[in-house]
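Participant: What shape does this take:
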Amino acid sequence: MRISFSKTKTKKESIPDSHKFTPDFNSVIFIIVWNSLGFFFIEFMITYLIKQVWSSSAAQLGLFFSFITLGGLISSSFVGYLADRISKKKLVMIGAFGRGSSYFGLYISILFQSLNGIYISAFLLGVGAHLFWIPLDTIISEKSSKYYRSSAFGKRRFALGIGLVIGTVVGFSIFGIASAFIPENNFILYGVIPIYGIANFYAGIKFWRKVDEDQIFKYPDEDIQELSVEQDHISDEPKPPVHFYLLGIILLFSGFFLSAINIGFYRPFIQPFVLENINSNAGLVAWFYLPTAVIGTLIAPKLGTLADNINPYIGIIFASFLGGIVTLLIINSANLLIFAFLLIVDNTIMMTVNFVFINFLSRVSIKNRGKIFGLVAVLESIGMIIGPLLGGIVWDTVSKFAPFIISVMVEWALIPFFIIGIYILLPHIVESKKNKIDSQKT
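Facilitator: Sure thing, here's the model as predicted:
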């Protein structure tokens, strides 16, 4: 499999990729295609099995997602520290092998109809996922220019989407054919899951052999020397009072934590909501989900470019308000076509604001970049453990609409956390974009 992630050049393109990324950047991104093959199929089918086939409660479904994030919480509590101290390539490979092993566990649990086995495998999946993503995101940051950091993560999302689409088409094709001829044969119905596991093993080995983690991005056209010496870069910057700076940190990271709870509060229940209120045909719903991944894949690099240039305050406010409105429209949609369109809009909004956040976080510190990604992952993991559990309880005890309505109010309430936090911290981040702004003025 050979896929190019370089953007097609147009007449407007004036900046070569060598001024944006290292020569081996595409090799870094390549692993994501293989790693993401099972993302959609596994999440969709496990959710379908637990809620619809095994007739479990919404709270039990929430436990599946909570175990994933519990595993992620444990691994993210130390992997960020390790990513700044030992080989990131080794951590990525271990994470890929962990994900692959968890897929085999899920497959065996399905064959034996073991909900506890699903939970154990979900926990291992979470451990492997954060062992994979935190050091990989650190490598992506090191191999990309600070001016095109969101574009780099847009390419990351592009690769993820390609793998997701390929894996989804293959997985549901096998599932659909098996359902038509041997519907009771779980061995064949879900036989693609161990194939996803093997793909993760292959990706980890390939990454280890092809990527040079010592090759970091060098700025060719700027008087930037030794960016790793952070004190030299910020020595002339006025420093805010300690309490004021601490307030910015608390607000920003509290926002990430509460936002993670909020996402977990409603996101896992979109699929059951659609199956119970719009269309009960799981196969048909899955094919309507697919365009959201396809379109997200196609536009991810463009969204990354947009996030590199967008005002973070305007982007966050606009995305939060529009995202809440779209969520309300989703739970009031009348058919699958409208639902699919709204989900595309919702995913587009989430991708763009995520690129804005990861751009900012990757520039806060160079020496401690892995620790920052790890800390965010810890907070998000705790939030994603709490969120699905609370959402499932609200679904079961209040109404099926309640998790979505509550999430919209929380999303809007979190806007000041991010705006004020970024406002306080932005002037004092290590990788400032002032050089680019100044050069554009001259």
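Participant: C-alpha only now, for contacts and for neighbours.
Facilitator: OK.
Participant: my hunch is that residue 268 is in a strand, does that hold up?
Facilitator: No: the assignment for residue 268, made by DSSP: H, G, I helix; E, B strand; the rest coil, is helix rather than a strand.
Participant: Check the gap between it and residue 186 for me.
Facilitator: From residue 268 over to residue 186 the distance is 24 Å, taken as C-alpha to C-alpha, to the nearest Å.
Participant: one more to put side by side:
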Amino acid sequence: MSNKHTTLRKPVLLTSLPLGVMSFLLPIYSKKLGMNAVEITGLFSILSLILIITRPIIGKFTDSFGRKPILIVSCILFAASYFIFSIATTSVLIYAARIFQGIATATMTISTYSIISDTTKENNFSKAFGRIHSYKSTGSLYGCIIASIILSFMTFTQGWKMLFLIFSILSIYSVIEVIKNIPESKKIVTVKCDINKNKSRNTMKLLIIVFMTCISSSILGPVFMIYMQDKFTNNILLLAYAFFPALISESLLSKRIGAFSDKCGYRYSMIFGILICAIISIITPSANSILILAILWILSTLGGVLYNVSEKNIYTDMIGESCVGVMYSIYSIVCDFGLMIGPLVGGILYDNVSHQAPFYLSGFFMVIVAILILILIKKDSICRVD
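Facilitator: Now for the predicted structure:
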């Protein structure tokens, strides 16, 4: 079981390299190309739109053609996306690269989730999801390190081109890794795929919780960096360094957090994780130093990992072996709708109520989610001690 998951390490890690630096560098590079604020924010909105459009189709393809072919396509699309980013000199090319990235993200998510569902024992789902989470975080961390090195001796524009060319080449290498080392995991299921059967009442309750969680967690998306710049410093690099400890912690501890969730019950792990995030969101406006902010980021990140791996564990257990790809596409679409609504709410509050309001609303919303988990999600496991 472990070997089946470790084979995913290189493809997931290599295609995740730009994720950590994208939020910092993409707006800067886009602005250098002469794009206005609406065009730049549109780059982030179009990603969610592409995910919503493509995931139902990809889910069906994953169930029909298998996990491995879809994973190969994902790595190829990531390589194409990063190459277009490297040569992009117009807004049209930047948007084209973003569209390819959106399709690649959808195919990667559904294929890897489906592989985990196929190859993992029921009581180890959270550990497996934590492992994948760790691979992504490690990739993001390595990408930040590579970007820091390259941008230290090149101009920003030259560094951007070189950076994404490297990311593209490494994504091509990940295609080779998938072809050579990852077997097809799709099970031959004799029972006909019945989506309505899989969409049980409990599954729908969980999807409501997923939707609300994605809204609450994304409320801070468009305003968090603006708030930090207003309160602390305009030095983006300094804020990035404050974020590094959280990224390192996520990379090192995700697998262990997943194992903790498997042992101590994913229902209560969900509640504990979301409450940690709620508390951190509420007290963040009171932080008065970069050091305190870095500590809060670490705690919030680890709480988010605990919640996310536990949530995926419950969902995977609910959907069974039939229509895995389609059911994960439904899960992802629910997430994407939440991630579209949250930023709009946060931006409106930040501009029209107060700069602290998005933090307080996000925390309050998370507390409501914790209560709903306690009420609506009945299934749990008893904490087991080795």
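Participant: Post the TM-score for the overlay when you can.
Facilitator: Taking TM-score structural alignment, normalised by the length of the second structure as the basis, the two superposed chains have a TM-score of 0.87; 379 aligned residues with a C-alpha RMSD of 3.0 Å.
Participant: more neighbours, residue 268 and residue 186 of the first structure?
Facilitator: residue 268 (22 against 17; other C-alpha atoms under 10 Å).
Participant: Contacts only, for the more buried one.
Facilitator: Residues in contact with residue 268 of the first structure (C-alpha atoms under 8 Å, 6 or more residues apart in numbering) are 62, 65, 388.
Participant: out of the residues you listed, which is most surrounded?
Facilitator: residue 388 (30 neighbours).
Participant: residue in the second structure matching it?
Facilitator: Under the alignment (TM-score structural alignment), residue 388 of the first structure pairs with residue 343 in the second structure.
Participant: Residue 83 of the first structure too?
Facilitator: In the second structure, residue 83 of the first structure lands on residue 62 (TM-score structural alignment).
Participant: Just list the residues touching its match, thanks.
Facilitator: Applying C-alpha under 8 Å, 6+ apart, we find residue 62 of the second structure in contact with 70, 110-111, 325-326.
Participant: go on, residue 106 of the first structure?
Facilitator: Neighbour list for residue 106 of the first structure: 117-118, 121-122, 193 [criterion: C-alpha under 8 Å, 6+ apart].
Participant: Out of those residues, the closest to residue 349 of the first structure would be?
Facilitator: Residue 349 of the first structure has its nearest neighbour among the contacts of residue 106 of the first structure in residue 122, at 27.4 Å by C-alpha to C-alpha.
Participant: For residue 188 of the second structure, see how far away the corresponding residue of the second structure for residue 98 of the first structure is.
Facilitator: Mapped onto the second structure by TM-score structural alignment, residue 98 of the first structure lines up with residue 77. According to C-alpha to C-alpha, residue 77 of the second structure and residue 188 of the second structure sit 28 Å apart.
Participant: The two: which is more packed in?
Facilitator: Between residue 77 of the second structure and residue 188, counting by other C-alpha under 10 Å, residue 77 is the more crowded of the two (26 against 8).
Participant: helix/strand/coil for residue 215 of the first structure?
Facilitator: Three-state call for residue 215 of the first structure (three-state DSSP): coil.
Participant: What count of nearby residues applies to it?
Facilitator: Neighbours around residue 215 of the first structure, by other C-alpha under 10 Å: 14.
Participant: Likewise for residue 190 of the second structure?
Facilitator: 7.
Participant: try residue 381 of the first structure
Facilitator: Residue 381 of the first structure, neighbours per other C-alpha under 10 Å, totals 30.
Participant: what's the nearest residue to residue 382 of the first structure if we skip its chain neighbours?
Facilitator: Residue nearest to residue 382 of the first structure in three dimensions, not counting chain neighbours: residue 73, with 6.4 Å by C-alpha to C-alpha, 6 or more residues apart in numbering.
Participant: secondary structure element for the aligned partner of the one you found in the second structure?
Facilitator: Superposed on the second structure with TM-score structural alignment, residue 73 of the first structure falls opposite residue 52. Using DSSP states H and E, residue 52 of the second structure falls within helix 37-65.
Participant: Check residue 132 of the second structure too.
Facilitator: helix 125-153.
Participant: mean deviation of that helix from the first structure?
Facilitator: Compared with the first structure after fitting, helix 125-153 of the second structure has a mean deviation of 1.7 Å; criterion: mean C-alpha distance after the TM-score superposition for the first structure.
Participant: That helix maps to which residues in the first structure?
Facilitator: Mapped onto the first structure using TM-score structural alignment, helix 125-153 of the second structure spans residues 149-177.
Participant: before we move on, the earlier item: kindly indicate which of the contacts of residue 268 of the first structure lies nearest residue 129 of the first structure.
Facilitator: Residue 129 of the first structure lies nearest to residue 65 out of the contacts of residue 268 of the first structure, by C-alpha to C-alpha, at 12.9 Å.
Participant: Isn't that closest one up against residue 383?
Facilitator: No: Residue 65 of the first structure lies out of contact with residue 383 (C-alpha atoms under 8 Å); the separation is 11.2 Å.
Participant: re earlier: quick one: residues contacting the residue nearest to residue 382 of the first structure.
Facilitator: By C-alpha under 8 Å, 6+ apart, residue 73 of the first structure lies in contact with 126-127, 377-379, 381-382.
Participant: Most neighbours among these, please name it.
Facilitator: That'd be residue 381 among those, by other C-alpha under 10 Å, with 30 neighbours.
Participant: That one contacts residue 70, doesn't it?
Facilitator: Yes: using C-alpha under 8 Å, residue 381 of the first structure is in contact with residue 70, at 6.5 Å.
Participant: quick revisit: want to try a markdown table for the contacts of residue 73 of the first structure, with distance to residue 162 of the first structure as columns?
Facilitator: Formatted as a markdown table, the contacts of residue 73 of the first structure follow (distance: C-alpha to C-alpha, whole Å):
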| residue | distance to residue 162 of the first structure |
| --- | --- |
| 126 | 22 |
| 127 | 24 |
| 377 | 24 |
| 378 | 28 |
| 379 | 29 |
| 381 | 26 |
| 382 | 29 |
